[in-house]
Structure formats: structure tokens, C-alpha cells
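[1] I would like to see how this sequence folds:
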Amino acid sequence: MSETPDERPPARPGELPGPLPEEQTGERTGEQSGVRPAERAGGRDERRSGEQPAEPLPAAPRTPEGSGAQLTGRQRLVKGLWPPRVTRAQLIVALLLFVLGLGLAIQVRSHNDSSALRGARQEDLVRILDELDDRTQRLEDEKQSLEGQRTELENSSDQAEEARKQTVEKERQLGILAGTVAAQGPGITVTVKDPEHRVKADMLLDTIQELRAAGAEAIQIGDVRVVASTYLTDAGKSVRIDGQKVDAPFRFKVIGKSQDLTPALSIPGGVVQTLEKEQATVVVQEEKKIVVDALRPAKTPDYAQSSSR
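    The predicted model follows:
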């Protein structure tokens, strides 16, 4: 009778039965317990390694590619701030701050512009107020004069003759303003000595404007008559007035009320102080008779025509 794999050979008398071959033992054990050899082997490995699996070691921090060391605190701060991430709320706040700063700058500039008058003495302020009152009075007198001429023209029995007289008088006045006729009268002379050649055309223009505002009726600088169309330019160490070269010292002949003209030049921060800052010397003299004899040729306008019919 042949032996089958599952049968054992009979034990001899006095011997214990030997263990089954490993393959047979494994097969039988697997068949009985329902566990495959591979699974059972795995179970033995887990039991041998320990009751609980070992925890994995923490991974080392990664560094940015291309960098040999970990980022410093300053580098992380720069990386967090740039490129900036601007939101809409931040843009609105920035715009409001810009507008606020612009308003403060304008206010400070306006305060600085008026600082000259804030630091002026009481007598200087009184003189400035008197000058403003005189200008107002001159304008009021001119208004009354024009109204009187209109009344005389309307009430005159010979309106044609009255109109002729007023026309002649008006022509004389306009001739003085236009520089086509000579003029004489009380006024002042202003001499500006400039040894350092630092007086420029814009400073002389400021002097002319200040004299006109104070009521000057006729102005002459050197041999040039100053009119409404007069222009000034720099020419090296000299100044050109209407294209004519005028060298220092600059001598102004001005016809007008001297009591108004002199204080207008001497107000704090005015013409005299501005010229003296440029190392120039200004001498103002009041005269009972000033002769302005420099003439300007009358020009016929090319395009402008009278609108009266």
C-alpha cells in the first residue's frame, strides 16, 4: 500500500512520532485556520518587530532651490513685503493721505506768503492801509469825473461844441498814456544804482507795476517812454526796454502824487527791499516838476477797428 502525503510513517516502538515536514505542516495549518502562508509569515514579522510600529522621523526643512542655506529673518521679511500686495482699501487710504498732504502744503505756502505782513510794524501797516484807501479814492474820483462829463454833455445847449471839447481833452489824456505827447507835473525820481549788475528785467518790471498801482500817470526810464505795450528783457549786464539797451544806473522819472508813490516803493517786502537784497542802492526824491519828454510814435492797429457807428 503506497504512502500518501498526509499519512505519517508508523513510529517504532519507544520513539515519539516526528514532526511533519514543513511544507505539510504549513499546508495543513493554512487549510485549518484559513490563513495563507504569506499572511501568516507577515504576522510573524510584525510580532517580531515589536508590539507597536516605530514613529517616522521628522523630515528636514526644505530650503529654496538654488540657495545653499536656510533664509534669514531679514530675507523672509523682504520676501513677505515684496512684491507688494495692494488692496482697494489701501489705495483709497493712500489717495486720501495724498490729498491731505497737498492741502497742508498749500496752507503752509499761503502762511509763508503773508508772513511779511505779519511781521511788519504798526506804522507800516497803517501806511499800507492808507495807500489802499488812496487807490479807492482815486477810482471814485475818476468815476465822478466821467459822470460829470456825461451830465454836461446831456445838459449843454450846444452839445456839439461840448462834445468837441471833451474829445480834445480825452485825446490829450490818451496821448499822455500812449506816450505820443510830452507831459509834465509833480512826481518823483527813482535812481537804481547796480554796481554788481544783479538787477534783472523782472525787478524793473515789478517797479513799474508798483508805480502804476500807486497812481503814476507817466513813466520814463532813461530815454524810453513806458506805455502799456512796453516789454523788458535781459541783455547780459544790461536791460533792453522795448528793444533799446539801457545800462545802470536806471533812472525813473514818474509823474503822479508823490505822497502815494514814495510809500508804495518802501512798503515791507516791496521794491526797495527787493533791490537792496541784490546789493543795489535805491534813491527816491520828490520833485515839484517832472518833465517826461520821451515820445512814442502812434501806431495804427492792423486789425482792431472802432465799433462805434
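[2] from here on, just use CA atoms for contacts and neighbour counts.
    Fine.
[3] for the stretch 151-300 of the chain, which segments count as strands?
    183-193, 218-221, 224-226, 232-235, 238-241, 244-246, 250-255, 281-292 (DSSP state E, counting those that start in this stretch).
[4] mind checking these for the one nearest to Ala89?
    strand 232-235 (52.7 Å; Cα to Cα).
[5] list the helices and strands that closest one packs on?
    Using 3 or more Cα pairs under 8 Å, 6 or more residues apart in numbering; DSSP states H and E, the elements in contact with strand 232-235 are helix 201-213, strand 238-241.
[6] could you list the buried residues of that strand?
    Leu232, Thr233 (16 or more other Cα atoms under 10 Å).
[7] distance to Gly175 and mean neighbour count added to the helices and strands packed on strand 232-235, as JSON lines?
    Formatted as JSON lines, the helices and strands packed on strand 232-235 follow (distance: least, Cα to Cα, whole Å; neighbours: other Cα atoms under 10 Å):
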{"stretch": "helix 201-213", "distance to Gly175": "17", "mean neighbour count": "17"}
{"stretch": "strand 238-241", "distance to Gly175": "20", "mean neighbour count": "20"}
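[8] one more to line up against the first:
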Amino acid sequence: MLSKRPSSAGALILVLLALFGFTLVVQLRSNDSDEGLASARQEDLVRILSDLEARDSRLQSEISALETSQRQLTSGVAGREAALTEAQKRADELGLLAGTLAGRGPGLRIVIDGVKASAILNTVQELRGAGGEVMQIAGAGGRPVRIVASSYFVDAEGGGILADGQGLSGPYVLTVIGQPSVMQTALQIPGGVVASVNSGGGSVTLEQRTLVEVTAVRDAKTLQYARPAS
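    Here you go, the predicted structure:
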């Protein structure tokens, strides 16, 4: 909708400029071709010249005003479009962080088996510290769970874990978007996640990928009490 306005305004301005120029040329030609002009008195010639100069001055002022309006329209539309683009970008980023939008990008696919909920929590925290931006966890049963700032993991009765209240059983598959090499190095440091899981009898496999997809999403929450401070 916005992109059409500057085109319409610009076209109108060009038409008006052309009309003004045409009027000025017609006036000059009319005066040149006037049969009585050659015999006109000196004071009449001075008056005609003065009228032409005054009209030219008015036309120049109107042209300048139209050009200024065109610049303001173009600048205003460009500014609004830039603001809308930035707002959409921020909305997308917040949607990814809140878990309400699916995401894709380079990252890791991590398979962990034979572990308790604490090992999953340690892995998630290590990934966050290494720049993991968007994550989900899936198990042998149940749908994937989007991991957000408020996510929690506890051991479930009878085995498996609860991820944000949803039961999952191993092996657990963590999908995380971020810089693959950095995240893998963080998990493999001496005494880190991989070493801890292996020493506890579990197993971890890491696979770097140029593209992973986090498809699990959460419903957007409506705040009841919080409002912006400004």
C-alpha cells in the first residue's frame, strides 16, 4: 500500500511541472507572435515584460514547492518502510526467542541416551552458553518440545523425563540452531557434557549440519498484569 503513494505523488508533480512549463512557453510565443507588439508603446512593453517576470517568479516558486513536497513524500515513505521492516525483524526475533515461530539455520543434532533429566538440563545450559539460539527436544515417544527460557526438565516416574510437563523417553534428540563448531567444542571440553554423560554410562553423538529445523512451537501468551514501563 505504501509503495504506491510515492509513485502517484511523483506522477502528479511531473504533470504539474510539465503544465507550468507549457503555459510559460505558450505565453512567450503568444507575446512574440502578437501583431501589435511591434507597434506597442515603450511603457506597454515594460508592463508586458514585468508581467512575464512576475509569472516566471511564481512558477519557479511553485516548482520549488512541488519539488520539496516530492522529497518529503519520498523521504517519509522510505522512513515508514524502513521502520516497518525493522519492526518486522524485531517481531521475528522475539517470536523465535519466545518459541512462537519455527526456525531454521546451521546447528547441531545431538542424540543423548541413558541419562537423567539433570544431564539434559546441563546440555541445554552449555548450548545456551555457546550461542545456541533456538532449540527443541524430542524423545522416542511424544511430540517435540520447544525449549525456551522457562523450560524445565525433571525425571519422570517409571523412567524417562518430563520436558515442560510432557513425557519423553530416550534416546533424546536435541536440535539446536547456532554456530555448529563452537557448540560442539563447548560440549566436548574436558569434564564437560560429553565426558560426564560417557562416564555415567550414557552416550552422546554430535552431528554438525549446515541446516537444521526447529519445528516445535508454543502458543503465544497473553500477559494479564505486565505493561511497558514507558
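[9] what do we get in structure 2 for Asn112 of structure 1?
    Using TM-score structural alignment to pair residues, one finds that Asn112 of structure 1 aligns to nothing in structure 2.
[10] tell me the contacts of the residue lying closest to Leu265 of structure 1 once chain neighbours are set aside?
    Spatially, and ignoring its direct neighbours in sequence, Leu265 of structure 1 is nearest to Val271 (5.4 Å; Cα to Cα, 6 or more residues apart in numbering). Residues in contact with Val271 of structure 1 (Cα atoms under 8 Å, 6 or more residues apart in numbering) are Met203, Asp206, Thr207, Glu210, Leu265.
[11] ok, so of these, who is nearest Gly256 of structure 1?
    Glu210 (12.7 Å).
[12] over to the aligned partner of Pro228 of structure 2 in structure 1. Which of the three states is it?
    The alignment partner of Pro228 of structure 2 in structure 1, by TM-score structural alignment, is Ser306. Put simply, Ser306 of structure 1 is coil when judged by DSSP: H, G, I helix; E, B strand; the rest coil.
[13] how near is Ser306 of structure 1 to Gln159 of structure 1?
    22 Å (Cα to Cα, to the nearest Å).
[14] comparing the two, which residue is more hemmed in?
    Neighbour count, other Cα atoms under 10 Å: between Ser306 of structure 1 and Gln159, Gln159 has more, with 13 against 5.
[15] that one contacts Leu153, doesn't it?
    Yes - judged on Cα atoms under 8 Å, Gln159 of structure 1 makes contact with Leu153 at a distance of 5.9 Å.
[16] what segments of structure 2 are helices?
    5-33, 42-98, 117-129, 180-187, 193-199 (DSSP state H).
[17] want to throw those into TSV with distance to Val145 of structure 2?
    Formatted as TSV, the helices of structure 2 follow (distance: least, Cα to Cα, whole Å):
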stretch	distance to Val145 of structure 2
helix 5-33	45
helix 42-98	13
helix 117-129	13
helix 180-187	20
helix 193-199	21
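[18] tell me which of those lies nearest to Val214 of structure 2.
    Taking the helices of structure 2 one by one with Cα to Cα, helix 42-98 is closest: 9.8 Å.
[19] quick revisit: for the helices of structure 2, which one sits closest to Ala156 of structure 2?
    Using Cα to Cα, these put helix 117-129 closest to Ala156 of structure 2, at 8.6 Å.
[20] re the thing from before, mind checking which of the helices of structure 2 is nearest Gln166 of structure 2?
    Nearest of the helices of structure 2 (Cα to Cα): helix 117-129, 12.5 Å.
[21] average gap between the closest one and structure 1?
    Helix 117-129 of structure 2, aligned to structure 1 and superposed, deviates on average by 0.8 Å (mean Cα distance after the TM-score superposition for structure 1).
[22] okay, that helix sits on what stretch of structure 1?
    Going by TM-score structural alignment: helix 117-129 of structure 2 matches residues 201-213.
[23] stretch 187-205 of structure 2 now?
    With TM-score structural alignment as the criterion, stretch 187-205 of structure 2 aligns to 265-283.
[24] got it, and stretch 83-95 of structure 2?
    With TM-score structural alignment as the criterion, stretch 83-95 of structure 2 aligns to 163-175.
[25] contacts for the matching stretch?
    Gln149, Leu153, Val181.
[26] chain center to it, what's the gap?
    Centre-to-centre, stretch 163-175 of structure 1 and its host chain are 50 Å apart (Cα atoms, centre = their mean, to the nearest Å).
[27] which of the contacts of stretch 163-175 of structure 1 lies closest to Ala41 of structure 1?
    Within the contacts of stretch 163-175 of structure 1, the smallest distance to Ala41 of structure 1 is 133.2 Å, found for Val181 (Cα to Cα).
[28] please name the nearest non-neighbouring residue to Ala9 of structure 2.
    Gln70 (7.0 Å).
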